[in-house]
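**Student:** here is my input, please return the structure:
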Amino acid sequence: MTVDELLAEARAALNRLDPHEAAAVRDSGGLLVDIRYAALRDRDGVIPGALIVERNELEWRLDPTCDHRAAEAVGHDLRVVVICNEGYASSLAAVSLRRLGLRHATDLTGGFQAWREAGLPVEGVGVGAEAGEGR
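**Tutor:** Down below sits the predicted model:
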């Protein structure tokens, strides 16, 4: 299997959301989870209210049965939208969360960049946040 096939298989299992749909999930009590690494968050900013969890900690922080879970990981019925930079790694991460029993986990099509391009709120924008820089 190639990575492209793995990604296609992951996405076939998800009902991926556009930025406005992801915002609606957040507004209705769901959880946006930003898995981008610190340099991208520093450069481009963050989505207000999103939980920051680096990818290598995601399963431990979101598994409601884990001793190392985030306070927001309240149960398997939680609506979770995983966000990476451009919407690739988040698809694989969302499927991993589904395998842990978070049956409503999905991801944001186009990632953080799509959120920003849709004109949705971003805070803490650092130096170099001009559109397209460093992609």
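
**Student:** make it CA atoms for all contacts and neighbour counts henceforth
**Tutor:** Will do.

**Student:** which strands and helices sit next to the helix or strand containing Leu92?
**Tutor:** Using DSSP states H and E, Leu92 sits within helix 89-99. Packed against helix 89-99, as judged by 3 or more CA pairs under 8 Å, 6 or more residues apart in numbering; DSSP states H and E, are the following elements: helix 3-12, helix 58-62, strand 80-83, strand 106-107.

**Student:** to compare against the first, here's another:
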Amino acid sequence: MLVDIRPAAQRLLEGEVPGALVVERNVLEWRFDPGSDARLPIASYDLRVLVLCSEGYTSSLAAAALVGLGITRATDVVGGFVAWRAAGLPTAG
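**Tutor:** This is a model prediction of the structure:
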């Protein structure tokens, strides 16, 4: 599951990844914590989560926070959206 945690203004400016689930950083933990009443239906401890931010800094911390919740298959995109786009991977906007 590719999860874009960038704020709306940043996604508008930089572009988006088609098919990525948008969950802004400020709500990430409680949306993916399987024990949260506000969790997403897909939330589970064995879910593979690939977190994406702009340059890969915020996503590293966000992935570590998910691992701390017990979502051990969480990681991030090294270099973030900037690296994703530079690699020629799909983008929109």
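
**Student:** circling back: can you put the helices and strands packed on helix 89-99 of structure 1 in JSON lines and add distance to Ala89 of structure 1 and mean neighbour count?
**Tutor:** Listed next are the helices and strands packed on helix 89-99 of structure 1 as JSON lines, based on distance: least, CA to CA, whole Å; neighbours: other CA atoms under 10 Å:
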{"stretch": "helix 3-12", "distance to Ala89 of structure 1": "9", "mean neighbour count": "13"}
{"stretch": "helix 58-62", "distance to Ala89 of structure 1": "12", "mean neighbour count": "21"}
{"stretch": "strand 80-83", "distance to Ala89 of structure 1": "8", "mean neighbour count": "30"}
{"stretch": "strand 106-107", "distance to Ala89 of structure 1": "9", "mean neighbour count": "30"}
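
**Student:** what's Val82 of structure 1 aligned with over in structure 2?
**Tutor:** The equivalent of Val82 of structure 1 in structure 2 is Val51 (alignment by TM-score structural alignment).

**Student:** grab the nearest non-local neighbour of its match.
**Tutor:** Asp76 (4.4 Å; CA to CA, 6 or more residues apart in numbering).

**Student:** give the equivalent position in structure 1 for that neighbour.
**Tutor:** Per TM-score structural alignment, the equivalent position to Asp76 of structure 2 in structure 1 is Asp107.

**Student:** do I have it right that its match meets Gly87?
**Tutor:** Yes: in this structure, Asp107 of structure 1 is within contact of Gly87 by CA atoms under 8 Å, at 7.3 Å.

**Student:** run a quick neighbour tally on the alignment partner in structure 2 of Arg41 of structure 1.
**Tutor:** In structure 2, the residue equivalent to Arg41 of structure 1 is Arg11, according to TM-score structural alignment. The tally of other residues near Arg11 of structure 2 (other CA atoms under 10 Å) stands at 19.

**Student:** now Trp84 of structure 2
**Tutor:** For Trp84 of structure 2, using other CA under 10 Å, the count is 18.

**Student:** need the contact list for it.
**Tutor:** Val77 (CA atoms under 8 Å, 6 or more residues apart in numbering).

**Student:** how about it, secondary structure?
**Tutor:** Assigned with DSSP: H, G, I helix; E, B strand; the rest coil, Trp84 of structure 2 falls in the helix class.
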